[in-house]
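1. pasting a predicted model and its sequence here:
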Amino acid sequence: MIEPKPFVKWFDRKFDTNIDIVQFEDVLSRMEHFPAVLNQLLETYPKKITTIKTGAKWSVNENVGHLILLEDLWRRRFQDIKDGKPDMSPADLNNTATDQASFNEQVLNELTKSLSDERAKTIVLLKGISKEDLLKKSTHPRLNQPMNIVDFMYFVAGHDEHHMAAMRSIIENLEHLPIADF
């Protein structure tokens, strides 16, 4: 029997900040295709499933909404690095905007469309990055470690995958419950 990997809290994760800039295209592809992969995973689930909260954890809709809200921060941080700022823009570590946004009142396919639209803006920004900009670094405020553009892209792609794993876990746990009319 294969044991599942333990779910590591996002704030407990460590990140390699020595990603070779030659990996730019590979990491860009991961980021670019993420909304489509997520949509494919979620497209068949009804609102009854995607809006259920388990304990204090976010629902599927809230996870997607959180990803939408962060795209603006990601773009600001990429721009911070490109502009040579010593520190990246800070995040709201309490995720207040996500908690207050009422994502469970929204339709999931509209949320995934919005995520796709926001990510497309981020991809356009990244495709405009010069080779010189790839060498610049700014310090990530929470991790207190310098990152270049590719390091931070890797961070964002990891954040995407973290939330996809969380959503898969929610769905798998709910599918085993005797909730009528899935």
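-> Cool, the structure landed.

2. contacts, neighbours, all on C-alpha from now
-> OK.

3. got a list of what the residue nearest the centre of the chain touches?
-> Closest to where the C-alpha atoms of the chain average out (CA atoms, centre = their mean) is residue 160, at 3.2 Å. Residues in contact with residue 160 (CA atoms under 8 Å, 6 or more residues apart in numbering) are 34, 67.

4. and the comparison structure, right after this:
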Amino acid sequence: MLKKPGLDEYAPYYEKYVSSVPEGDLLQILDEQMKETINLVKDLNEDQAHFRYAPEKWTVKEVIGHITDTERIMSYRLLCIGRGEMAELPGYDDNQYVKNGKFNRFSIGELSAQLSQVRQNTISLLKSLDDEALLGRGNANGTGVTARAIAYIIAGHELHHRTLIKDRYMGAESFGGAHE
């Protein structure tokens, strides 16, 4: 079973994600999280899926697309570092990715299916890495990180955005009353 990474295994920015992951079997947590996120959004109508809680914020669809794209990128980093890559891995501009992803053209079901597929691939990748690989260190976006830390960042990132969907989107008076 994976143990939470130490503070020296990732940049301070990621502490909010890593610390939010509950104790337990990370593979099981990742599987359950994906189901919870999909259950949260699966019954949204189109108006709700296009809802923004503020004018400059992403829609619910864009948030789901963002979670999926970020997990794709983080899983690539997990693979690279787990396999011993020593080259610095690039960062990315999440706002640009959301803009160019054009997620609002997809149904919430299509976006949920993509998230599920990506998550299953992440879980399969994690299962393929042994303890030595998980403790491997690399450099992503200009900072040192272990493969193990990336796995926890993935889990914490999804949890962070699911909480935002519940609180700021579904909790808004103008959301439409679904999922109260």
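-> Ah, there it is. Keep in mind the model is a prediction, meaning the values are calculated, not measured.

5. still on that earlier bit, the residue nearest to the centre of structure 1 maps to what in structure 2?
-> Alignment note: residue 160 of structure 1 maps to residue 158 in structure 2; criterion TM-score structural alignment.

6. quick one: the helices in structure 2?
-> 15-18, 26-41, 46-49, 60-82, 94-101, 108-128, 131-134, 147-164 (DSSP state H).

7. between the longest one and helix 147-164, how big is the angle?
-> It refers to helix 60-82 of structure 2. On the basis of axes from the mean of the first three to the mean of the last three CA atoms, to 10 degrees, helix 60-82 of structure 2 is oriented at 170 degrees to helix 147-164.

8. now do helix 60-82 of structure 2 against helix 26-41, angle only.
-> Angle, helix 60-82 of structure 2 to helix 26-41, by the same axes, to 10 degrees: 170 degrees.

9. cool, the last one as well?
-> Between helix 147-164 of structure 2 and helix 26-41, the angle comes out at 20 degrees (the same axes, to 10 degrees).

10. compute the distance between the residue nearest to residue 86 of structure 2 when sequence neighbours are not counted and residue 70 of structure 2, please.
-> Distances taken as CA to CA, 6 or more residues apart in numbering put residue 138 closest to residue 86 of structure 2, at 5.9 Å, once the chain neighbours are dropped. According to CA to CA, to the nearest Å, residue 138 of structure 2 and residue 70 of structure 2 sit 18 Å apart.

11. same question for residue 108 of structure 2.
-> Taking CA to CA as the measure, residue 108 of structure 2 falls 17 Å from residue 70 of structure 2.

12. tell me which of these two has more neighbours.
-> Shown here are residue 108 of structure 2 and residue 70; by other CA atoms under 10 Å, residue 108 has more neighbours (25 against 18).

13. so how far is stretch 70-88 of structure 2 from its chain's centroid?
-> Put simply, stretch 70-88 of structure 2 sits 14 Å off its chain's centre (CA atoms, centre = their mean, to the nearest Å).
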